[in-house]
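Q: have a look at this fold, sequence not included:
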């Protein structure tokens, strides 16, 4: 009859064998090449190509003389809109693409709001918020459904749409409920 080894003997033998294999691999690894620190500086071209991290730019300040309280400020010269809360803190600002008809500087309110339609330039638009009329042309904020910027208006075409980016259009739609003040400044 053959003698049977107890299970502790098997475990001990396997553990000893595993330790021996790890020790052999460690010795082999220790004899291999090792990384070393370079005592030389990077070349001038390497440092010339490196750019410092970009500083976050401060958004442009809300124009002086644009009123107080909760409002939408539209700067004709900067082609920019600010959404300003009741504490006079700007919550968002973004560039816009004005139409060929621009409102006169002054104070207006959001009147009619239309979820979606086709603009006078043939582009599908959404989040349309009308706030002024000039020379018989309605002036409104909107964004293209496909997120594109508007093409230049054809010669002689009167357009009052002030286009904004898609995400900005959604934010403007949420902020600019009917009756919200719109302050247009130079």
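A: On my side now, so go ahead. Nothing here was measured: the structure is a model prediction, and the numbers come from that model.
Q: make it CA atoms for all contacts and neighbour counts henceforth
A: Will do.
Q: tell me which residue is most central in the protein.
A: residue 167 (8.2 Å; CA atoms, centre = their mean).
Q: ok, and what's touching the helix or strand encompassing it?
A: Using DSSP states H and E, residue 167 maps to helix 166-175. Where contact means CA atoms under 8 Å, 6 or more residues apart in numbering, the residues beyond helix 166-175 that reach it are 83, 94, 126-129, 141-147.
Q: so how far is that helix off the chain centroid?
A: Relative to its chain's centre, helix 166-175 lies at 13 Å (CA atoms, centre = their mean, to the nearest Å).
Q: ok, stretch 7-20 next?
A: 60 Å.
Q: what's the following helix or strand after whichever helix in the chain runs longest?
A: Secondary structure of the chain per DSSP state H: the longest helix is helix 7-30. With elements assigned by DSSP H and E, the helix or strand that comes after helix 7-30 is helix 44-49.
Q: packing partners for the very next helix or strand once past that next one?
A: As assigned by DSSP H and E, the chain's next helix or strand after helix 44-49 is strand 71-75. The helices and strands touching strand 71-75, judged by 3 or more CA pairs under 8 Å, 6 or more residues apart in numbering; DSSP states H and E, are strand 80-84, strand 181-185.
Q: ok, second structure coming up, stack it against the first:
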């Protein structure tokens, strides 16, 4: 019985830790070790504020959508009520789509990527300059390496768990918004 109680307490503690680690900064209690992120005087032009990963870019529209921020190398999955349901880092391809609104054109479960890497959960949504198809995918080996800039590839790579979430969320016709 004591072993069961200890296991239950460990599970509750782990879940509490996870919940506290995912609280947006605006809702979290200030930490005594918090330091200012303001740039030094005279350096404002060099400083670029990074958005909080749980904050969907304001210029990404409304409704259910996948938001891909090129500069932040991040994706948000947003439900029909405008609530972010998942956010994750991605590795951009060597060719990027222009900012704008797109729709998922096709999906492929498993295939070899244009860089030769076996990939899964391919969600194509755009064609970039030069006719390069652009889409989200996850490498089957879990890698997210920087693409070879000599190759003209359009695969935006993500971790496999994020690829699973993308696959479940972004069906054919789903809205994809690309922001700078």
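A: Good, I have the coordinates. The structure displayed is predicted, hence computed values, not measured ones.
Q: TM value for the aligned chains?
A: TM-score for the superposed chains, counting by TM-score structural alignment, normalised by the length of the second structure: 0.70, backed by 133 aligned residues with a CA RMSD of 1.6 Å.
Q: on that earlier part again, trace the residue nearest to the centre of the first structure over to the second structure, please.
A: When the second structure is aligned by TM-score structural alignment, residue 167 of the first structure is paired with residue 161.
Q: how about whatever residue of the first structure lines up with residue 92 of the second structure: what's its closest non-neighbour residue?
A: Using TM-score structural alignment as the criterion, the counterpart of residue 92 of the second structure in the first structure is residue 98. With sequence-adjacent residues excluded and distances taken as CA to CA, 6 or more residues apart in numbering, residue 98 of the first structure is closest to residue 162, at 4.4 Å.
Q: how much space separates the residue nearest to the centre of the first structure from residue 105 of the first structure?
A: Here residue 167 of the first structure is placed at a distance of 26 Å from residue 105 of the first structure (CA to CA, to the nearest Å).
Q: what of residue 172 of the first structure?
A: 20 Å.
Q: give me the more crowded residue out of the two.
A: Per other CA atoms under 10 Å, whichever of residue 172 of the first structure and residue 105 has more neighbours is residue 172, with 24 against 14.
Q: just give me the neighbour total for residue 180 of the first structure.
A: Residue 180 of the first structure: 16 neighbours (other CA under 10 Å).
Q: for it, give me its contacts.
A: By CA under 8 Å, 6+ apart, the neighbours of residue 180 of the first structure are 70-72, 109-110.
Q: most neighbours, which of those residues?
A: residue 72 (28 neighbours).
Q: so what does that residue match up with in the second structure?
A: In the second structure, residue 72 of the first structure lands on residue 66 (TM-score structural alignment).
Q: helices or strands up against the longest strand seen in the first structure?
A: Longest strand in the first structure, counting residues (DSSP state E): strand 124-134. The contact analysis (3+ CA pairs under 8 Å, 6+ apart) places strand 124-134 of the first structure against strand 106-109, strand 113-118, strand 137-144, helix 166-175.
Q: ok, residue 64 of the second structure to residue 125 of the second structure distance?
A: Counting by CA to CA, the gap from residue 64 of the second structure to residue 125 of the second structure is 15 Å.
Q: check residue 63 of the second structure too.
A: From residue 63 of the second structure to residue 125 of the second structure the distance is 17 Å (CA to CA).
Q: between these two, which is the more surrounded one?
A: residue 125 (25 against 13).
Q: that one -> the first structure?
A: Match for residue 125 of the second structure (TM-score structural alignment): residue 131.
Q: quick check: the closest residue to that match other than its chain neighbours vs residue 181 of the first structure, distance?
A: Closest residue in space to residue 131 of the first structure, ignoring its immediate chain neighbours: residue 110 at 4.6 Å, by CA to CA, 6+ apart. The spacing between residue 110 of the first structure and residue 181 of the first structure, counted by CA to CA, is 7 Å.
Q: residue 29 of the first structure now?
A: From residue 29 of the first structure over to residue 181 of the first structure (counting by CA to CA), the distance is 73 Å.
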